[in-house]
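> sharing a model prediction with you, sequence too.
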Amino acid sequence: MALGAGTLGAATSQAEPLKIGIIESLSGSQTSTGRLYARAVKYGVDRINAAGGFNGEPVQVTEYDNAGGASEAADKFRQAVADGVNIIIQGASSAIAGQLTEDVRKHNLRNPGKEMIFMNLGGEAMELTGDKCQFYHFRFTTTAPMRITALVNAMKKSDALGSKAYAINQNYSWGKDVQAAVEAAASEGGYEVVGEVLHDVNKIQDFAPFVARIKSAEPDTVFTGNWSNDLLLLMKATGDAGLDVTFATTFLDQPGNIANAGQTALGHYIANNYDNAATPTNEFPEAYKAATGAYPIFVEGHSTFALGQLQEALSTLDFKGGDINVTDIALALENSVYQSPLGPISVRKEDHQTIRPVVVSKVVKGAKYPADGTDMGFETVEVIPGEKAIYPVQDSCQMKRPNA
């Protein structure tokens, strides 16, 4: 066996493997989400390797635990550089995404010919494709305008939107983006924003005072980008107050939310990148379950599609076993189109925001794919095509291209 391994090493020593580093929240408060990202990435890489790998070698994947912090992510980025990683992937936190995209930008400026790509699977802050946009950053998820536009369009068609809306969000970049998107969509949606609030992130234990403010404003729909306990406690307080409103959410499918909210969640809406129920043939969720032991949930669907898009890009390149040219991979990603089960996903060259379908669903009983072991789950209301969900490139994005 030792001789065989040595012979194999000699035979493959001339081929340079593509190295991917997952710099994710694998411990701490965001562990559950970070693990989902990691599982989806590994599923996608396994598919690439099953198809022959890249550059004559299997694609290599290494996990780096950022423990949910930006400074820890910066440390892990330096380790990934030392390990020769070509592509870093991260999703759980816009703050960490902001740190990593800047780390990548600085590294690439200082190390021409040894560039790295950042595949952002979940950082949705507008600034990442705004004043922080850069050529080697690609966002493979939605943003607040895409989600809110989809919610407004689908809920209006379903006569579920009403004429008065309230926005309650967490007081940081993402929450502010959602609030701005709700305001911007008011004219198209035909509603008046009758109240807004930004609150501390995951520090509020009793949302009753906020619900009292919502009740006095008498909205039909409450828009919120809240996640984790801030979403759960807000919905529970609304249910306890007997307030009859429809929630328009972005993260209601986060594991545990449906189980914890119970009947309060019924009838509420979500806009997201993916929903198992929206797949026409169910082929993808069944294949994912066969490989991983579970159906894709929360962030796993769109993260798998990102790796599928990378595979599409790699299929157009041939480095003949020689050095990995990351700039060529980035250029191939720019021109890639991935045919996901929900529709095509492409990359807008001006800011590297993916143009992608957005799924609007609502919580019902007896769903085909129950959530959290309950009898409730998500029913697809509409799949908004990418070209209808996308928004104009932000003026603040002044992307500098290689050799430009």
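Received it, and whenever you're ready, just let me know what you need.
> rest of the way, CA atoms for contacts and neighbours
OK.
> which stretches of the stretch 251-400 of the chain form strands?
269-272, 337-340, 343-347, 354-355, 358-365, 376-384 (DSSP state E, counting those that start in this stretch).
> let me know which of these is the nearest to G123.
With CA to CA as the criterion, G123 lies closest to strand 354-355 of these, at 12.6 Å.
> the closest one - contacts with which helices or strands?
Packing partners of strand 354-355 (3 or more CA pairs under 8 Å, 6 or more residues apart in numbering; DSSP states H and E): strand 343-347, helix 386-389.
> same list (the strands of the stretch 251-400 of the chain) but as a markdown table, adding distance to G68.
As requested, these are exported to a markdown table (distance: least, CA to CA, whole Å):
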| stretch | distance to G68 |
| --- | --- |
| strand 269-272 | 23 |
| strand 337-340 | 30 |
| strand 343-347 | 28 |
| strand 354-355 | 25 |
| strand 358-365 | 27 |
| strand 376-384 | 28 |
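> dump those to JSON lines, plus distance to G195 and mean neighbour count.
As requested, the strands of the stretch 251-400 of the chain are arranged in JSON lines below (distance: least, CA to CA, whole Å; neighbours: other CA atoms under 10 Å):
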{"stretch": "strand 269-272", "distance to G195": "19", "mean neighbour count": "28"}
{"stretch": "strand 337-340", "distance to G195": "38", "mean neighbour count": "18"}
{"stretch": "strand 343-347", "distance to G195": "35", "mean neighbour count": "19"}
{"stretch": "strand 354-355", "distance to G195": "31", "mean neighbour count": "23"}
{"stretch": "strand 358-365", "distance to G195": "23", "mean neighbour count": "24"}
{"stretch": "strand 376-384", "distance to G195": "26", "mean neighbour count": "23"}
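> use this one as the comparison:
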Amino acid sequence: MAVTPPAGASASTSTSTSANANAPEPIRLAMIEGLSGPFANAGEAVFRNLLWAVERVNARGGVKLPGGARQLQLVRMDSKGNTEEALGQLRLATDQGIAYVLQGNSSATAAALIDALNKHNQRSPAQRALFLNYSAVEPALTNEKCSFWHFRFDAHADMRLNALTEVLQADSRLKKVYLIGQDYSFGQQVVKRSREMLQAKRPDIEVVGEELHPMGRVKDFLPYATKIRASGAQAVITGNWGNDLTLLVKAVRDLGLNVKFYTFYGNALGVPATIGDAGIGSVLAVAEWHPNAGGAASDRFVESFRTRFPDPKEDYLHARMQAIIEVLASSMERARSTEATAVARAMEQAVFDGKVLGGVHSGRMRAEDHQFLQPLYVSVMDRAGRDGVRFDAEGSGYGFRSVRRFDAAEVALPQSCKMQRPD
């Protein structure tokens, strides 16, 4: 049923299955994300994932608590892709007693939200809130900037790079690599750590270019593609996401360059359709799961999502965004409470076996730094219908097949968090 959105929020979505006016109040989850502006497509894609996860929890009765089962309600709050707007939405959420905030598209915004939430929880202990992060992957967020009130459900950038460079180092023909990223904390980290990992794993590889560009403001990546061509690079490593990735890949394709792309996010949001045949065997991506990971359970998982969102343009499914809602719901049930501190303590011990997803995904929360540890897949673009590519991406006719699967222990890296926990 639709409900009136809180003031300042773009919309509110409830998936309660009952219209009983006497039903317990829903548990509100505030998704603070760019739902307008240059990265709106990424924000809307996340919303569909979280909405589907919320709907499934509610369809089986909601969160079972001592006072009775309660539904989840996902509240859309538009940051417009701007950190100051995100902080304003956080204040709005906490002022209205929303205890669970979800965000991920931009590590810089995530860092600001963590800092603001730390201060809020110290100032207002009776209204504490948790921040659940689905894709802000700057490693510092669970290392030197770690917080008891923050939980990350995506592998951080160094973990993802560890997997990508393990695959890259096996390509003996590769001798020249170009590094490019968005000029903010995450993009800077990817470029820096890519250089370091290449030096450690393949010191014979030459880094022939290193570039940081404004985030979300470049409309024409041809000058960057021209530099890549002039450098003689055989491969590009990038953490770019959203339109910054799509436009970069398009510019390289338009120049006819035969280079490999080692990406974090090259398997969705327009990239496969943009690059077309040129991406076959050339665009690689890393994620906790992908639609062609294989097996009957994985296939059913994809088919169920596509039944819910049949428009090919809305085809963006990630297992971690399902896990975040499932782990939250089970942590509330173990804590027998929705109070943030109690739920956080339960979530620190969370082990997700993935049974509610048909066994598609699994992982565990590392209590020391609140980093979710999970397997990672590196996959490569290919034409749909070929071996290992049952499903395409966004109706493009191109999908991704597995190159290598890494167990969680293979890509989990040491942490340096010195967490301050509440009394």
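Arrived safely. Not measured: the values here are computed from a predicted model.
> and the contacts of the longest helix seen in the second structure?
Ranked by number of residues, the top helix in the second structure under DSSP state H is helix 40-59. By CA atoms under 8 Å, 6 or more residues apart in numbering, the surrounding residues in contact with helix 40-59 of the second structure are 15-17, 31, 33-35, 63, 71-74, 76, 80-81, 105, 242, 269, 305, 308, 314, 316-318, 321-322, 325-326, 329.
> sec struct for the alignment partner in the first structure of I180 of the second structure, please.
When the first structure is aligned by TM-score structural alignment, I180 of the second structure is paired with I168. Under the three-state scheme (DSSP: H, G, I helix; E, B strand; the rest coil), I168 of the first structure adopts strand.
> I168 of the first structure: what's its closest spatial neighbour, skipping adjacent residues?
Leaving aside its sequence neighbours, I168 of the first structure sits nearest to V197 (CA to CA, 6 or more residues apart in numbering; 4.9 Å).
> tell me the counterpart of the one you found in the second structure.
Checking TM-score structural alignment: V197 of the first structure goes with E211.
> helix or strand right after the host helix or strand of that match?
Taking DSSP states H and E as the criterion, E211 of the second structure maps to strand 206-213. Sequence order places helix 222-231 as the next helix or strand after strand 206-213 of the second structure, per DSSP H and E.
> list of residues touching that following helix?
Helix 222-231 of the second structure is contacted from outside by Y178, V208, G209, L248, A251, V252, L255, L257, using CA under 8 Å, 6+ apart.
> nearest to D95 of the second structure, of those residues?
Closest approach between the contacts of helix 222-231 of the second structure and D95 of the second structure, by CA to CA: L248, at 40.3 Å.
> did I read that right, that closest one in a helix?
Yes: per three-state DSSP, L248 of the second structure lies within a helix segment.
> map it onto the first structure.
Taking TM-score structural alignment, the alignment pairs L248 of the second structure with L234 from the first structure.
> so what's its match up against?
When contacts are counted by CA under 8 Å, 6+ apart, L234 of the first structure touches F207, A208, V211.
> so which of the residues you listed is the most crowded?
V211 (21 neighbours; other CA atoms under 10 Å).
> rewinding a little: ok, of the contacts of helix 222-231 of the second structure, which come out buried?
Buried residues within the contacts of helix 222-231 of the second structure, counting neighbours by 16 or more other CA atoms under 10 Å: Y178, V208, G209, L248, A251, V252, L257.
> in space, what's closest to the third one - neighbours in sequence excluded?
Spelled out, that is G209 of the second structure. Using CA to CA, 6+ apart and skipping the chain neighbours, the partner closest in space to G209 of the second structure is Y178 (4.7 Å).
> which residues sit in contact with the one you found?
Taking CA under 8 Å, 6+ apart, one finds V207, V208, G209, E210, I228, S231, A233, Q234, A235, V236, I237 in contact with Y178 of the second structure.
> was I right about the third one contacting V177?
Think G209 of the second structure. Yes: assessed by CA atoms under 8 Å, G209 of the second structure is found in contact with V177 at 7.3 Å.
> which stretch among the strands of the stretch 251-400 of the first structure comes nearest A2 of the first structure?
strand 337-340 (41.5 Å).
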